[in-house]
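>>> Just need the structure, nothing else, for what follows:
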Amino acid sequence: MEQRIANRLKVVDMGINTHQEPVVYMRDDCHVCKSEGFSAASRVKLTIGKKELVATLNIVEKHVLAEGQVGLSRIAMERLSPAPLEEVEITHPDVVDSLSCVRKKVFGNALSEQELEEIILDISQHRYADIEIASFLSVCAGSRLNEAEIIGLTKAMVKAGKHLEWPEHKRVFDKHCIGGLPGNRTTPLVVSIVSAAGYIMPKSSSRSITSPAGTADTMEVLTRVRLALEDIQRVVKQTGACLTWGGAVNLSPADDLLIRIERALDLDGEGQLIASVLSKKIAIGSTDVLIDIPVGPTAKVRNLDDAQRLVSLFQNVGRACGINVRCIITDGTKPVGRGIGPALEAKDLLAVLQNQQDAPMDLRERALVLSAHLLDMASDCGFEAGLELATAILQRGGAYRQFMRIIDAQGGLKSIPNAHFQYNQATEKRGRIIAIDNRKLAKVAKLAGAPFGIGAGLQLHSNVGDSVVAGNLLFTLYSDSKGELEYALEYVQKNPDIFVIEEN
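As a prediction, the model looks like this:
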């Protein structure tokens, strides 16, 4: 009992945002540090009543905290929810045995389904430090996971979270795009069209990993996407669909923890990508999933061989996990739509839904093709009949009305914000645009502040195949700060090959 009392300190909110990694702050002369042998970067366990949390220790100088106090970062405060100056017990955490499995993978050995389950369970329960998650992701990147490991990882990610079921519906539909194309915000359009046709589509989406915006980022510009499980069920019951952020519920809890580190590493490994996508589909109760795989020299998937490998893996993993997966390989040679960034992409998808004359036709056509495939999967009507139905639903306003029903059920439509600063980038050449580097274009939008700056990003005025003369605008850059705008423009100036123009 004396040891437990000696290891108690009064909690102070440091007000420091450490993202999703809990951090604890202790004085360099703290008696707990000395008695337990803690040092900077040690992992420590915090206990208040029945709540436990493992955090990384930072050491601060004496003037930062009073004697007998311990500081917590914002995420640590949220998870422990202590009262002001409530005492917390600080001890060594339990040994994380699954880290030995990570080390096993470092040396090139395959992991069993049980070992993957242990790793994912520990990650989802916040027992891994960020550097340990980064190690796991790195040793699984590329093609380092075999098919059996990807199946095991997918099942482990599903098992670690909750699972929605739709007993009144035999089939539940979903779609996902592998990504790599700036502006390719087809999901809200497809969900609106397919659910307007009478099919169930509870769509849970991720935030951006390596792009300037994810579907959840764009939808959050328009409405509430942080829905509890009971809200998801209510919205789907009312409308037949939803457009939510998966990280707000415990469907695949390890996924968002992994995504946060993937974003920092700018890494999206093959096995992790498949497991991430399919685990969320299974967790939300989907039975039939369409996977869009864009292929292009600067897309996420560079060539047809890699795309065919992904097709095989997606279908085999889906079959092993009990869901039907159809993959389609699409054009990934150029950006889609005009807006790149959450608010700008939101404007594009509304323009398509409202059948505005200036709506981006490439975004519209991609959404119709994807919708046609899903309608064919649902009714075996054939692609052409599916395309005809999808087009009619969009042109006659059915998709927009359905979209607004979903928006209203999720909390209503928000006004779209505008960025504070902008810059028009023109060309000095005369000729035809023969290529755009998708990765570099996306980086420009991210350097301008997207996706965290909602209005940040860029709007395309010219795309591949367009003829231009000197003075024609290529894009307008938007940012919420002059510093980010200048940072992005500096990158543009150092990378003149973002737009490749064949001069006349």
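
>>> When you work out contacts or count neighbours from here on, use the C-alpha atoms and nothing else.
Fine.

>>> what comes up buried for the top strand by length along the chain?
The strand spanning the most residues in the chain, taking DSSP state E as the definition, is strand 51-60. Using 16 or more other C-alpha atoms under 10 Å as the test for burial, strand 51-60 gives 52-60.

>>> Repeat that for stretch 487-501.
Of the residues in stretch 487-501, those buried by neighbour count under the rule 16+ other C-alpha under 10 Å are 488-489, 492, 498-499, 501.

>>> if I read this right, residue 358 contacts residue 348, doesn't it?
No. With contact defined as C-alpha atoms under 8 Å, residue 358 does not count as touching residue 348 (9.5 Å).

>>> Who has more neighbours out of these two?
The residue with the greater number of neighbours, taking residue 358 and residue 348 and applying other C-alpha atoms under 10 Å, is residue 348; the counts read 24 against 9.

>>> For the comparison step, fold the sequence that follows:
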Amino acid sequence: MHNHKTLKIKNLGIDTYRENIIYMRSDCDVCLSEGFTALTRVVVHFDNESIIATLNVVYNELLKHGEAGLSIMAAQRLGVSDGDAIIVSHLQPIASIGLIRSKMYGNELKETELNQIIYDISTGQYSNIELAAFITATSGNHLSINEIKGLTRAMVRSGKNLEWDNQSIFDKHCIGGLPGNRTTPIVISIVAAAGLTIPKTSSRAITSPAGTADTMEVMTNVELTMEQMKEVVSRENGCLVWGGSVSLSPADDVLISVEKALDIDSEGQMIASVLSKKKAAGATHVVIDIPVGSTAKVRTKENANKLISHFEEVADAVGLQIKCLVTDGSQPVGRGIGPALEAMDVLSVLRNENNAPEDLKQRALLLAGELLEFSENVEKGKGISKAIKILEGGSAYTKFISICEAQGRFTEPEFAAFSLDILAEQSGIINEIDCRKLAKVAKLSGAPKSPKAGVLLHSHLGKQVINGDVLFTIYAEAQGELNYALGYYKIQNNIIRIK
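Got it, this is the predicted structure:
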């Protein structure tokens, strides 16, 4: 750092999500002497901390001479506040970017090279453009099985790893792609009530209208520290927290935020993402739900089998015992699509209400039964009946409320203020539901950012409907978003097909 001229921080209050941005005047001494231009990547130093940020140049009086601004997240990461003095210097070239170029030309990456890339990503050295390049270069089927193993291990190394006193730690994961498939809170409640240890870290939505963490956040606090998480698990055998808050696979959280923007969910990255988080969370036994359907994430049985063999091989390489289940992915599960609406379904099943969605209940029982059989306490073939006893006897609901309260609160989910019924335009039998397009309607209504927004589905495959029946209801927290979702629905053909 040959230029030690300091700049004083001015709080501009600009949110740039995860990307570190620094704002400097075009005629600022540092910009002029260092030759910085817009989008230059620079190192920002404060005390003994430093971050890498992208420069945005200001051409008006937003900043005075000698001042610089940082985006909200950048200021938090660096630990600076208004008036603090920072130093800005050049960023040395990042060597691992060359490895991504090599991958683009079809070369296989060694584990040491993947370690380097993932280390640079988790320490914030890549801009969003460089992250997008990595994701694109490794999407589709561009990762070999050895690369997936290397990527998984690199991602486990990139963050903290949890350790538990018990020998067997259970976990479950659904690869997603099926709206409303919110089995996790039910499964965790059953398994924890059975006395098994199941510390669940869940993700927020990547390309869907809700992730488990989004749904749970409607009812309880999900951003717990590692110490708080351990405290909840020691009291209740289980927890339902957002994985990002406990830094289990920090590189994965960064990659997910860019995958979300690109609407990409690549198979190799998905396997590495899922298994690295399970391994980092200290799991030993994992059940993986793979829904298969024409509009689900996995379209065919052949694709599912290939995915299972990859999952099994990578799990073996990182020392996890897994069991993969292929489930029906032909239509949404439950009624709600969106955080609060899915929370209502979960509670309805846990409370054993008469009108609880039966498909969600049966799927949760199947997964819970498999997990119970994975332990040595329940013999083969007896898992589901044990799960039914725990659920229908009420102890799963009691356990769920205890977990929520241990995490800080239990809040009842509510409907959004605005809603609109979508009606059948003919009579007949529902014979097809486009999961992707229905999920898109829920996203356009505001989910998951607006937790109460989404879609409430009144019709499943095989249902007889009459012209004018309500097929589904769109919920939104603003009239504009309701109109937005409706506009999309109107230009789509047959999201729900009636014959």
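
>>> Can you give me the TM-score here?
These two chains, once laid on top of each other, score a TM-score of 0.98 by TM-score structural alignment, normalised by the length of the second structure; 499 aligned residues with a C-alpha RMSD of 1.1 Å.

>>> what's the longest strand of the first structure packed up against?
Under the contact criterion of 3 or more C-alpha pairs under 8 Å, 6 or more residues apart in numbering; DSSP states H and E, strand 51-60 of the first structure touches strand 23-27, strand 43-48, helix 74-80.

>>> can you rerun that using 6 Å?
Packed against strand 51-60 of the first structure by the contact rule (3 or more C-alpha pairs under 6 Å, 6 or more residues apart in numbering; DSSP states H and E) you find strand 23-27, strand 43-48.

>>> Can you add mean neighbour count and give those back as JSON lines?
Formatted as JSON lines, these follow (neighbours: other C-alpha atoms under 10 Å):
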{"stretch": "strand 23-27", "mean neighbour count": "25"}
{"stretch": "strand 43-48", "mean neighbour count": "19"}
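
>>> Just put those in JSON lines and tack on distance to residue 137 of the first structure.
Output for these, formatted as JSON lines (distance: least, C-alpha to C-alpha, whole Å):
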{"stretch": "strand 23-27", "distance to residue 137 of the first structure": "21"}
{"stretch": "strand 43-48", "distance to residue 137 of the first structure": "20"}
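
>>> Residue 263 of the first structure is nearest to which of the ones you listed?
strand 23-27 (19.8 Å; C-alpha to C-alpha).

>>> By how much does the helix or strand just after that closest one deviate from the second structure on average?
Later in the chain than strand 23-27 of the first structure, the nearest helix or strand by DSSP states H and E is helix 31-36. Following the fit onto the second structure, the mean deviation recorded for helix 31-36 of the first structure is 1.2 Å by mean C-alpha distance after the TM-score superposition for the first structure.

>>> After alignment, which residue of the first structure pairs with residue 429 of the second structure?
Following TM-score structural alignment, the counterpart assigned to residue 429 of the second structure within the first structure is residue 432.

>>> Verify the assumption that its match is located in a strand.
Yes. Secondary structure of residue 432 of the first structure, determined by DSSP: H, G, I helix; E, B strand; the rest coil: located in a strand.

>>> That one contacts residue 501, doesn't it?
Yes. With the criterion set as C-alpha atoms under 6 Å, residue 432 of the first structure and residue 501 qualify as a contacting pair; they are 5.4 Å apart.

>>> Tell me which residue of the second structure matches up with residue 37 of the first structure.
Looking across to the second structure (by TM-score structural alignment), residue 37 of the first structure lines up with residue 35.

>>> How many residues are close by that match?
Each residue near residue 35 of the second structure was counted by other C-alpha under 10 Å, and the total is 10.

>>> which ones are touching it?
By C-alpha atoms under 6 Å, 6 or more residues apart in numbering, residue 35 of the second structure lies in contact with nothing.

>>> quick one: it from residue 64 of the second structure, how far?
For residue 35 of the second structure, the distance to residue 64 of the second structure (C-alpha to C-alpha, to the nearest Å) stands at 19 Å.

>>> Then residue 498 of the second structure?
For residue 498 of the second structure, the distance to residue 64 of the second structure (C-alpha to C-alpha) stands at 64 Å.

>>> same thing with residue 476 of the second structure?
If you go by C-alpha to C-alpha, the gap between residue 476 of the second structure and residue 64 of the second structure works out to 42 Å.

>>> Also residue 499 of the second structure?
Per C-alpha to C-alpha, residue 499 of the second structure is found 67 Å from residue 64 of the second structure.

>>> next one: residue 254 of the second structure
Computed as C-alpha to C-alpha, the residue 254 of the second structure to residue 64 of the second structure distance reads 33 Å.

>>> neighbour count winner among these two?
Neighbours around residue 254 of the second structure and residue 64, counted as other C-alpha under 10 Å, are more numerous at residue 254. The numbers are 19 against 13.

>>> separation between the aligned partner of the more buried one in the first structure and residue 19 of the first structure?
Taking TM-score structural alignment for the superposition, residue 254 of the second structure sits opposite residue 257 in the first structure. As defined by C-alpha to C-alpha, residue 257 of the first structure lies at a distance of 10 Å from residue 19 of the first structure.

>>> what does residue 134 of the first structure give?
As defined by C-alpha to C-alpha, residue 134 of the first structure lies at a distance of 15 Å from residue 19 of the first structure.

>>> So for those two, which sits in the more crowded spot?
Each of residue 134 of the first structure and residue 19 has its neighbours counted (other C-alpha under 10 Å); residue 134 has more, 19 against 12.

>>> Could you count how many residues lie near the nearest residue to that one once chain neighbours are set aside?
Spatial nearest neighbour of residue 134 of the first structure, excluding adjacent residues (C-alpha to C-alpha, 6 or more residues apart in numbering): residue 261 at 6.2 Å. By the criterion of other C-alpha under 10 Å, residue 261 of the first structure has 20 neighbours.

>>> helix/strand/coil for residue 261 of the first structure?
Applying three-state DSSP: residue 261 of the first structure is helix.

>>> cool, and residue 474 of the second structure?
On the basis of three-state DSSP, residue 474 of the second structure is classed as strand.
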